[in-house]
Structure formats: C-alpha cells, structure tokens
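K.L.:
model this:
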Amino acid sequence: MHSLLSGFVLALALVATIDGALDLPSNERPRIPVYEGQCDPPFSPVEGSHCYFLSYNKMKSDWLSAQLVCSWLHPNGRLAEFETVEELVDATEFLFKDNQDGTYPWAAPGPWIGAIELGDSNEFVWASSNSPIEVPNWSPSRPNSPTFGDGVALDVTNFFEWIDLSNGTEIPILCEIPSNPPPVELTCSDGFFSLGDRCYAVFDNDADRLSWYNAKTLCTSLAVGGHLVEFQTADELGLVKDHLLESNYDCFFYWIGAEEIGNTNTYFWTSSGQVVVFYDWWSGQPDDGTSGDAIGLRCSDNWRWSDEPKYGTRRFICEAPPVDV
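P.N.:
Below is the predicted model:
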C-alpha cells in the first residue's frame, strides 16, 4: 500500500493529463504560495491561489443541496470546478496530502464537485457555466452510473479520482470561491528610504544645495509622484522629525514643499494645492517680510519651521509614494 501511495505522489509531481493521467510537470511550474488574506472565511487557502471549503465527515447532502450550501457559505460560493490542468493538479495534491494527515477524515466515498451529467448521456459539464469538462480525472471504468443527471464526486479511497453518482446521494461537499488578489508588494524608488507608508530622500550635502524652485523640480524628477516633503498630518510630521533628530544629517536649513500665498503668512502645499492647516513654527517665525516665501526646517531650532525667500540655496527633503515591485 505504501508503494502505491508513493507512486501516486510521484505521478502527481511529474505529470498532469487531459484524459485522466495527471502532461504538465507540476514540480517545474511556478505555483503561487499561500498569502495573507487569500481567502474569505470559512474557506481555506491552497497553493495556486485557490480557496476551498472541505466538509469532511461533518456535513453531507445531495448534489443540488450541496450547491445551495456553497452559496450560503459565500455569495460567490459553488461546488469546486477544475477548469484547468493546473487547478486539477493543485487541488488533487492538496486533498491527497490533507487526507494523509488524517486530522479531519472524509466520509466515504468523498465530496461532490460541480460537474453534472447532461441527461443520461455520460457527458458532463461544469454547472456554473454549462461548459464542457476539458480536464477530467475519471477513475477506471467511469462514468458508468445508470441514473439520469448524475453528479461527480471525488473518490477518497482511490486518490480522489472522479466517480459519477446519483445526484440524490448524500455525501460530503467541496466548495470553492475566487481568491482575493495577492497583497501588492511596494518599495521605495532608488535613493529613497521608507518611513511609515511613505518614502523620503534627505539631501544634506553642501553640494546638494539648491533654490526652492530647483529643489522642487529635482524631487519631481527623482520618482513617480515625487515632490518636496509635505506634512499632511501631525503624525507624519512627528515621524519625520523623530527620524531627523535620531539621524546624523548635516545640521542646516532644509526646504519643504510649502509656499506662501502672497505676503499673507498663509501657506499651501504645492503638490496638492491644499492649504497648510497646522504649523510648527520656531519662536518668532514667520518673520520674513517678502512675498511668496517658502518654509524650511531648521536643524539648529529642533527641526522646527521658518520662512525664507525661495531663491536662497538650501538643502532639502523629497517625498514620494512607494511603487509596485
């Protein structure tokens, strides 16, 4: 018996066939690993980006009721349909290994899947689309049930090969739902570092000094969505200030992305056009009497703000959103 099981696992690892023997090397193709948030509960994630509900020996029903139960479990729930060789291999390998574990035994003969017979023709379709089954995995001598409108079950005693049964037979169920998309992996553009959910670049060398306008232009060119740093929330301001206080940057004045409206001492963030709603001025600031100033962070003043004319060359800090890997 052990040799039979070993032979089956080896066969699954090597081939997948359209007519029943499993012609795609499953160990040579990429398979999406299980990822966080892949499936809505109570469905279980399976490698290959699949989501299944297995009733084991805890629930049995006829084929039509099984479809109904799947739809109760999730709005997009249905009996499992294996529409590609890849999914058939993924599901069969998973079920076989899960069954070998033995923690949750199946009731014989095994679960319903979403294939149904057309009349008494021994021709089967996937119920959700009424489409022909391109990748069957019939047990030898199957299908052979004499009844009308049979359903298809997976035979737990024979490596989960397919058998046809009267659709009124009460057996376990195997439901599926579409998986949720994988989480997007984000990173910072070259030259930027991650802080919170944003990316920053601090230009603290003397050779980096630019006017406010030129610094603004450079930040835009360095990354998609790049701009001089803007503090949209007090939390972001605190996060960046903590970083600056804990780091060993040259202690000078650094441009940020706030520009004065006329000579009003009211500022707006230039990339968003939003008026600055909170300030972190150093004592006595703002104190420049010219029109259209910009704001900078003064290291010597605990990184608090002061206003200066935009033509002065200063160090600066860029900000950009993370990008897809």
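
K.L.:
contacts, neighbours, all on C-alpha from now
P.N.:
Fine.

K.L.:
what's the longest helix seen in the chain packed up against?
P.N.:
Assignment by DSSP state H gives helix 85-101 as the longest helix of the chain. If you count contacts as 3 or more Cα pairs under 8 Å, 6 or more residues apart in numbering; DSSP states H and E, helix 85-101 packs onto helix 2-14, strand 44-46.

K.L.:
now show me the structure for the sequence below, then we'll compare the two:
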Amino acid sequence: MGARVGEREQVGRETESEWGKSVSGESGVGEESMNEEGRERERRAVCKAFESDLVSIESNDENLLIDGYLQTKHPHDNDKVAADYWIGGNDIESEGNFKWIGSEQPFTFTYWMSGQPDPAEQDCVEIRGVSNFRWHDETCTHQHRFICEKP
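P.N.:
Reported below is the predicted structural model:
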C-alpha cells in the first residue's frame, strides 16, 4: 500500500480524545473485560469509521513519513514520554511472526528498538516516543494513541 503524507492522520486516542470520551467507553465495553484481540478490534473499528485502517508501515519511506510527523508533533524529549502510538502490526496468531492486520502480510520492513521484539507475551506493535519513535512490542491492552491510514 503506497502512502502519501496527506493520507495518514491520527484519528483516535484510547484515553482522553478530542471527543471527550474514551474509545472503550463509547463502545460500551468495560476496561476489565477487554482482552488483547478485543482492544485491537476496537482500535480498528475507530479507524474503519473514518474509512481507514490501522497503519501498515511497509517501507523505510513510509516510516520516514510517520517519523517526521511524530518528531514535529513531539519535538522535545519530555513530550516523547507520553508519545506512544499503536500501529497495525501484531503477532497474536503466532508468537514472533509479526504481520500487518489489514493485509495479513508478514513484516518485510521493521524499525525495532534495541532488544525488540522480546520473547515476552506482548503481541501488538507500538511506536514508542522515548525510543525516538522506534517500534516496540507491547501488551495490546495498554492505552495509547493510534495511527490510521486511508487506502
């Protein structure tokens, strides 16, 4: 999926959002009952409402577009502490075999931070601000912003 800067935008945040509610609160699903796959489905549903899906970063060029946007949005180190974003990759089906949820294709490009992915039971992929926006596998139930992409 080729990407242009104008086709990517952040459309949701699972904690406080521009709409003033948490995404899980809008769907009527309780925080405690949400498992990893449920949380991932919920993020996708928000993207789908905007005729998009969680972003797949399949090349260095695409990664540079997103990295540039995030570096501009969070220019100071203290801004990056809370600057974690979910992207559309996971290894929920098979530990260590990451794929993009939209295309079901395995990763051909990665931008992992040092030591990642680790062997822990962490199935979703986030862009982590404190690692200068490198990728990190994390438990899918954490609440972060997420990035959607229009086809």
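
K.L.:
after superposition, what's the TM-score here?
P.N.:
The pair, once superposed, lands on a TM-score of 0.71 when counted by TM-score structural alignment, normalised by the length of structure 2; 128 aligned residues with a Cα RMSD of 2.8 Å.

K.L.:
the longest helix of structure 1: average distance to aligned residues in structure 2?
P.N.:
Its aligned residues in structure 2 lie a mean 1.6 Å from helix 85-101 of structure 1 after superposition (mean Cα distance after the TM-score superposition for structure 1).

K.L.:
tell me which residues of that helix come out buried.
P.N.:
For helix 85-101 of structure 1, a neighbour-count test (16 or more other Cα atoms under 10 Å) marks 85, 86, 87, 88, 89, 90, 91, 92, 93, 95, 96, 99 as buried.

K.L.:
pick the most buried one from the helices and strands packed on helix 85-101 of structure 1.
P.N.:
strand 44-46 (a mean of 19; mean count of other Cα atoms under 10 Å).

K.L.:
which residue ranges form the helices in structure 2?
P.N.:
So, for structure 2 - with DSSP H - the helices run 23-27, 36-49, 60-73, 77-80.

K.L.:
adding distance to residue 150 of structure 2, write those helices out as a markdown table.
P.N.:
Shown next, in a markdown table, are the helices of structure 2 (distance: least, Cα to Cα, whole Å):
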| stretch | distance to residue 150 of structure 2 |
| --- | --- |
| helix 23-27 | 20 |
| helix 36-49 | 9 |
| helix 60-73 | 13 |
| helix 77-80 | 25 |
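
K.L.:
relative to residue 122 of structure 2, which of these is closest?
P.N.:
Residue 122 of structure 2 lies closest, by Cα to Cα, to one member of the helices of structure 2: helix 36-49, at 9.2 Å.

K.L.:
pull the distance from the closest one to the chain's centre.
P.N.:
Centroid separation for helix 36-49 of structure 2 versus its chain: 11 Å, with Cα atoms, centre = their mean, to the nearest Å.

K.L.:
what residue of structure 1 matches up with residue 55 of structure 2?
P.N.:
Alignment note (TM-score structural alignment): residue 55 of structure 2 maps to residue 80 of structure 1.

K.L.:
ok, its match to residue 120 of structure 1 distance?
P.N.:
22 Å (Cα to Cα, to the nearest Å).

K.L.:
more crowded one of those two?
P.N.:
Neighbours per residue, other Cα atoms under 10 Å: of residue 80 of structure 1 and residue 120, the larger number sits with residue 80, 25 against 13.

K.L.:
what's near enough to touch that one?
P.N.:
52, 113, 114, 174, 175, 176 (Cα atoms under 8 Å, 6 or more residues apart in numbering).

K.L.:
residue 167 of structure 1 too?
P.N.:
62, 63, 64, 149, 150, 151.

K.L.:
in structure 2, which of those residues still touch?
P.N.:
With both residues aligned by TM-score structural alignment, their matches' Cα atoms under 8 Å, the contacts of the contacts of residue 167 of structure 1 that structure 2 also has are 62, 63, 150, 151.

K.L.:
of those, which pair is most distant in space?
P.N.:
62 and 150 (10.7 Å).

K.L.:
who's more crowded, these two?
P.N.:
Using other Cα under 10 Å, the more surrounded residue of residue 62 of structure 1 and residue 150 is residue 150, with 28 against 17.

K.L.:
can you count the residues close to residue 102 of structure 1?
P.N.:
Neighbour tally, residue 102 of structure 1, other Cα under 10 Å: 9.

K.L.:
which parts of structure 2 are strands?
P.N.:
8-13, 53-54, 85-90, 99-100, 124-128, 134-138, 145-149 (DSSP state E).

K.L.:
got those strands as CSV, with mean neighbour count columns?
P.N.:
Output for the strands of structure 2, formatted as CSV (neighbours: other Cα atoms under 10 Å):
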stretch, mean neighbour count
strand 8-13, 18
strand 53-54, 24
strand 85-90, 25
strand 99-100, 21
strand 124-128, 25
strand 134-138, 22
strand 145-149, 25
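
K.L.:
out of all of them, which strand in structure 1 is the longest?
P.N.:
Max-length strand for structure 1 by DSSP E is strand 253-260.

K.L.:
could you measure from the spatially most central residue of structure 2 over to residue 132 of structure 2?
P.N.:
Structure 2 has residue 86 as the residue nearest its centroid, 1.6 Å off, counting by Cα atoms, centre = their mean. Relative to residue 132 of structure 2, residue 86 of structure 2 is positioned 15 Å away (Cα to Cα).

K.L.:
can you check residue 145 of structure 2 too?
P.N.:
Applying Cα to Cα to residue 145 of structure 2 and residue 132 of structure 2 gives a distance of 16 Å.

K.L.:
cool, residue 57 of structure 2 as well?
P.N.:
16 Å.

K.L.:
okay, those two: which has more neighbours?
P.N.:
Neighbour count, other Cα under 10 Å: between residue 57 of structure 2 and residue 132, residue 57 has more, with 25 against 17.
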